[in-house]
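In: what follows is a predicted structure for the sequence shown.
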Amino acid sequence: MNNTNQLPPSEMIKPAILYYGTPVILLSTLNEDGTVNISPISSSWALGDCIVLGLGIGGQAFHNLERHPECVVNIPGPSLWKEVERLAPYTGKYPVPEDKQQYGFTFLKDKFAASGLTPAASVTVKPARIAECPLQIEAAVLNIRVPEHSPDFAVIEARAVQVHAHKDIITHGSHIDPQKWSPLIYNFRHYFGLGDQLGRTFRAEI
């Protein structure tokens, strides 16, 4: 018989945010003048070649994807958290939307210069990749949906068309070595890396 007295106590709460621990993404999109905008986001998941992104509709990334449905999903490692944070208070949208002004955002066009990151030419899409990110996924946007219950955000469905990986994290041809690769995690608005390996699933191929 289970002894519920041994379980940790819990209570009902209403958190202001639900960033319960997801990888940080630096999303490259194409501006109207052909330059590249970089948007740090923390709502993303992938299954097969399907990538789902969550974006605020007031940002430049959403505007860019509506006009030019291509992007690069750049996934930084923990060592790049300072570069990510340098971009955090900036928006590529001008004029700056009022809601972003309230949170202290300011306009910045050249995100590469501000972050110290390096652009790299993509193969299948126009937005540039970010060379320092160990994983870079070129993607084509297939669908954009704004949920009725949350009209300030959009759900972006994209298809991965080309994946780039740093050589030092590749093993057995086309596998990512989980012993050498760790994503930067956004955990309730704080940056973390992964801890020690606990085990592996039965479907692990390496």
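Out: Yes, it's here.

In: from now on I want contacts and neighbour counts done on CA atoms only, so please keep to that.
Out: Will do.

In: how far away from the center of its chain is the biggest strand by length in the chain?
Out: Ranked by number of residues, the top strand in the chain under DSSP state E is strand 153-165. Taking the mean C-alpha point of strand 153-165 and that of its whole chain, the gap between them comes to 10 Å (Cα atoms, centre = their mean, to the nearest Å).

In: for the nearest residue to His166 once chain neighbours are set aside, give me its contacts.
Out: Closest residue to His166 apart from its sequence neighbours, by Cα to Cα, 6 or more residues apart in numbering: Pro134 at 5.0 Å. Taking Cα atoms under 8 Å, 6 or more residues apart in numbering, we find Pro134 in contact with 74-77, 164-166, 169, 181.

In: put this next to the first one:
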Amino acid sequence: MHRVVDLKILYFGTPVVLISTRNPDGTANLAPMSSAWWLGDQCMLGMNTASRTTQNLVRERECVLNLPASGLAAAVDRLALLSGAPEMTPHKIEKGYRYEPDKFAAAGLSPLPAELVAAPRVAECPIQLECEVLSSQPFGIDTECLAHSMRVLRAHVAEELIIPGTQHVDPMGWDPLIMKFCEFFGEATPLHPSRLATAWQIPNPATSH
């Protein structure tokens, strides 16, 4: 039996991304988001046009996509109602946002220089992706959102997450922070062997010993 529901949120479960960008004055901005999908070496981000991050992406054409592990939920949550723009939209005022020029300090996170882009990496995130912005296009009907198409230029992965002797991330060791219906989750339990992983010759540490 199914019931028709007027869902207010469609976040069924996606990894959280901390986007670091450079502000007009050269300082760093850091913002959490969970509207991202990936294909090959590219990804798509959906963001509101009024956000400082969107403005930075459109202007700078680059960023770092930092992927936090589940243990960083508290740090990510400290960023939830902070804005990098002093001018607040009525929507943000209603939701209780406040202006914070130093997002890294507010979250208790550490900036780390990137190698190919001006925006910093988040040192505490096990995976950091330096990216260029390929395009920014309006998204949806009667919405103030942009879909940002990104290409990953360089990936930094914590040594302990790399399967020895390979260029692959250990899926059992990687426990991404997941956002489901605005709540945080961490799920690192393997459920079923994947024929797709076999086809792509991705090693499975659980069965390789």
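Out: Ah, there it is. If you're wondering where the values come from, they're calculated on a predicted model, not measured in any experiment.

In: TM-score for the pair, please.
Out: Overlay of the two chains. TM-score (TM-score structural alignment, normalised by the length of the first structure): 0.93; 198 aligned residues with a Cα RMSD of 1.0 Å.

In: residue in the second structure matching the residue nearest to His166 of the first structure?
Out: Pro134 of the first structure maps onto Pro126 in the second structure, with residues paired by TM-score structural alignment.

In: how far away is that match from Leu196 of the second structure?
Out: Relative to Leu196 of the second structure, Pro126 of the second structure is positioned 25 Å away (criterion: Cα to Cα, to the nearest Å).

In: so which strand or helix has Pro190 of the second structure?
Out: Using DSSP states H and E, Pro190 of the second structure sits in no helix or strand.

In: how about it, what's its match in the first structure?
Out: Alignment note (TM-score structural alignment): Pro190 of the second structure maps to Gln197 of the first structure.

In: report the separation between that match and Phe153 of the first structure.
Out: 34 Å.

In: quick one, which of those two is more surrounded?
Out: Of the pair Gln197 of the first structure and Phe153, Phe153 is the one with more neighbours under other Cα atoms under 10 Å, namely 18 against 8.

In: quick one, what contacts the more buried one?
Out: 54-57, 146-147.

In: and with 7 Å instead?
Out: Going by Cα atoms under 7 Å, 6 or more residues apart in numbering, Phe153 of the first structure touches 54-57, 146.

In: go on, Pro101 of the second structure?
Out: By Cα under 7 Å, 6+ apart, the neighbours of Pro101 of the second structure are Gly84.

In: check Gly59 of the first structure too.
Out: The contact partners of Gly59 of the first structure, by Cα under 7 Å, 6+ apart, come to 91, 93.

In: trace it over to the second structure, please.
Out: So, by TM-score structural alignment, Gly59 of the first structure is matched to Ser51.

In: repeat that for Phe153 of the first structure.
Out: Aligning on TM-score structural alignment places Phe153 of the first structure opposite Cys145 in the second structure.

In: counterpart of stretch 173-184 of the first structure in the second structure, which residues?
Out: Mapped onto the second structure using TM-score structural alignment, stretch 173-184 of the first structure covers residues 166-177.

In: show me which residues of the matching stretch are buried.
Out: Residues of stretch 166-177 of the second structure classed as buried under the neighbour-count rule (16 or more other Cα atoms under 10 Å) are 169-171, 174-177.

In: contacts for that stretch?
Out: Applying Cα under 7 Å, 6+ apart, the contact partners of stretch 166-177 of the second structure are 15-16, 68-70, 73, 161-163, 184-188, 205.

In: end-to-end on it?
Out: End residues of stretch 166-177 of the second structure are separated by 24 Å (Cα to Cα).

In: what stretch of the second structure does stretch 96-109 of the first structure fall on?
Out: Using TM-score structural alignment, stretch 96-109 of the first structure pairs with 88-101 in the second structure.

In: show me which of the contacts of stretch 166-177 of the second structure is closest to Arg121 of the second structure.
Out: Of all the contacts of stretch 166-177 of the second structure, Pro68 has the smallest distance to Arg121 of the second structure: 11.4 Å, by Cα to Cα.

In: what lines up with the closest one in the first structure?
Out: Aligning on TM-score structural alignment places Pro68 of the second structure opposite Pro76 in the first structure.

In: pull up the gap between the residue positioned nearest the centre of the first structure and Gly54 of the first structure, please.
Out: Among the residues of the first structure, Ile25 comes closest to the average C-alpha position under Cα atoms, centre = their mean, at 1.8 Å. Noted for Ile25 of the first structure: a distance of 11 Å to Gly54 of the first structure, by Cα to Cα.

In: for the aligned partner of Ser20 of the second structure in the first structure, helix, strand, or coil?
Out: The pairwise alignment with the first structure assigns Ser20 of the second structure to Ser28, based on TM-score structural alignment. When classified by DSSP: H, G, I helix; E, B strand; the rest coil, Ser28 of the first structure comes out as strand.

In: please consider this matter closed, and thank you.
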